[in-house]
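S.K.: Could you look at this predicted model? Sequence included:
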Amino acid sequence: MSTEAQRVDDSPSTSGGSSDGDQRESVQQEPEREQVQPKKKEGKISSKTAAKLSTSAKRIQKELAEITLDPPPNCSAGPKGDNIYEWRSTILGPPGSVYEGGVFFLDITFSPDYPFKPPKVTFRTRIYHCNINSQGVICLDILKDNWSPALTISKVLLSICSLLTDCNPGDFEAWPALPPSQLKWNLLP
């Protein structure tokens, strides 16, 4: 046997009677490990940021468990995918309101400062309402100056349902007056 053949036979990938196919697999796995390492270096975050993420993520996880077990009436909410900070919510038009029979989709975005800063909640479904503008932005005091860390997404969704039942002209957003018969629900672009 040549010296080169002995080196191949003594290598860790071929000892123990492995086949040529195993050699190719181990050779192909090496570059994958090398590619992963730089990503870890690029993703460094400060300990302060990590603590914020940890606090907010724990709170969001807790709220997710609560809303899954006991959702507010006519509402549902949860993460869009793997990102705990991006949620999708569905609200059914409150019975007895002009929105009865409507199905409304909302986006909920949490910041790393949650629950000390309010989530950003916007309608994805086009809706005519004096407190919701044409881009789906909701004019609701608890999503702005009256936010409190004691509030939860369940309470926010209940407040939005209440807003759909009773318009609050004090928080009026510029919408022309349309009769309820002309209301249409479409997804915003």
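M.R.: Looks like it arrived, so ask away. Numbers count the residues shown, from 1 in each chain.
S.K.: For the rest of this, base every contact and every neighbour count on C-alpha atoms.
M.R.: Will do.
S.K.: Let me see the contact set for the residue nearest the centre of the chain.
M.R.: For the chain, the residue nearest the mean C-alpha position is E86 (1.2 Å; CA atoms, centre = their mean). Shown in contact with E86 (CA atoms under 8 Å, 6 or more residues apart in numbering): P79, K80, D107, I108, T109, F110.
S.K.: And here is the other one:
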Amino acid sequence: MTTSSSSSLSLASTSTWVSTTSVSSSGKRIQREMVELNMDPPPDCSAGPKGDNLYHWVATIIGPPGTPYEGGIYFLDITFPSDYPFQPPKVVFRTRVFHCNVDSSGNVSLEIIKDNWSPALTITKVLLAIRSIFTKPDPYNPLVPGIARLYLADKAKHDELASEWTLRFAK
């Protein structure tokens, strides 16, 4: 019985050691980006770890002036993979938003966190890119084709609905 317990303990220690080692390099990168983000935050954006989990952040983006999202407070979850920065973070809107590049589950259609990801990119650049979809939506690569069609066919109606959603869900 002692041998079995000892084997389990040894296996657990080995497993923890491997996990800690792989977390270390990505964790250092995430910590460095957190310091840089706090020292020089992008306009109308903030982000940081949720609790003590360095790999799960909460971000806030304020809707830019002159857009139907103006003044809205948009919350996002950011999850860093264990092999960050070699794989992109997963970004999900937690605030509902009427936007052709954000689906009803909060997933974002943004090339830099998908096919165009590069380890040279940082979470600050990701936040700026997400903020930019409020001023420059991409109706040609939509997650919600109906909203994209409305944007292209009747921008005034699109903006009216986006403003209503901003008032309802983001203020």
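M.R.: It's in. The shown structure was predicted, so the numbers you read here are calculated from the model rather than taken from an experiment.
S.K.: Any idea what the TM-score comes out to?
M.R.: The pair, once superposed, lands on a TM-score of 0.80 when counted by TM-score structural alignment, normalised by the length of the second structure; 150 aligned residues with a CA RMSD of 2.1 Å.
S.K.: just so I have it, where are all the strands in the first structure?
M.R.: For the first structure, strands defined by DSSP state E occupy the ranges 75-79, 86-92, 103-109, 120-123.
S.K.: related to what we said a few turns ago, tell me the spacing between the residue nearest to the centre of the first structure and E63 of the first structure.
M.R.: Per CA to CA, to the nearest Å, E86 of the first structure is found 13 Å from E63 of the first structure.
S.K.: where exactly do the helices run in the first structure?
M.R.: Here the first structure has its helices, by DSSP state H, at 3-10, 20-42, 47-69, 153-165.
S.K.: returning to what we had before: present the strands of the first structure as a markdown table; the columns should include distance to D10 of the first structure.
M.R.: As requested, the strands of the first structure are exported to a markdown table (distance: least, CA to CA, whole Å):
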| stretch | distance to D10 of the first structure |
| --- | --- |
| strand 75-79 | 51 |
| strand 86-92 | 52 |
| strand 103-109 | 56 |
| strand 120-123 | 61 |
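S.K.: closest to C130 of the first structure out of these?
M.R.: Of all the strands of the first structure, the one in closest proximity to C130 of the first structure, counting by CA to CA, is strand 120-123 (13.3 Å).
S.K.: Just the buried residues of that closest one, please?
M.R.: For strand 120-123 of the first structure, a neighbour-count test (16 or more other CA atoms under 10 Å) marks V121, T122, F123 as buried.
S.K.: and it, which stretch of the second structure?
M.R.: Using TM-score structural alignment, strand 120-123 of the first structure lines up with residues 90-93 of the second structure.
S.K.: average gap between the matching stretch and the first structure?
M.R.: For stretch 90-93 of the second structure, the mean distance to aligned residues of the first structure following superposition is 0.4 Å (mean CA distance after the TM-score superposition for the first structure).
S.K.: looking at it, K90 of the second structure is touching K114, isn't it?
M.R.: No: using CA atoms under 8 Å, K90 of the second structure makes no contact with K114, being 9.1 Å away.
S.K.: residues in contact with D113 of the first structure?
M.R.: K52, L53, S56.
S.K.: What separation is there between it and L158 of the first structure?
M.R.: Between D113 of the first structure and L158 of the first structure the computed distance is 22 Å (CA to CA).
S.K.: ok, now A51 of the first structure?
M.R.: In this view, A51 of the first structure and L158 of the first structure are 30 Å apart by CA to CA.
S.K.: the more surrounded of those two?
M.R.: Taking neighbours as other CA atoms under 10 Å, A51 of the first structure and L158 compare with L158 leading, 18 against 12.
S.K.: how far away is the residue mapped onto the more buried one from the second structure from L167 of the second structure?
M.R.: By TM-score structural alignment, L158 of the first structure lines up with L128 in the second structure. As judged by CA to CA, L128 of the second structure and L167 of the second structure stand 22 Å apart.
S.K.: ok, now I133 of the second structure?
M.R.: Taking CA to CA as the measure, I133 of the second structure falls 18 Å from L167 of the second structure.
S.K.: how long is stretch 164-174 of the first structure end to end?
M.R.: End-to-end distance for stretch 164-174 of the first structure: 16 Å, by CA to CA.
S.K.: buried stuff in it?
M.R.: Using 16+ other CA under 10 Å as the burial criterion, the residues of stretch 164-174 of the first structure that qualify are L164, T165, N168, E173.
S.K.: Next up, the contacts around I130 of the second structure.
M.R.: Counting by CA under 8 Å, 6+ apart, I130 of the second structure touches L110.
S.K.: Sorry, slip of the keys, the one I care about is M34 of the second structure.
M.R.: By CA under 8 Å, 6+ apart, the residues touching M34 of the second structure are G48.
S.K.: so what corresponds to it in the first structure?
M.R.: By TM-score structural alignment, M34 of the second structure lines up with L64.
S.K.: before we move on, what about F80 of the second structure?
M.R.: Taking TM-score structural alignment, F80 of the second structure has F110 as its aligned residue in the first structure.
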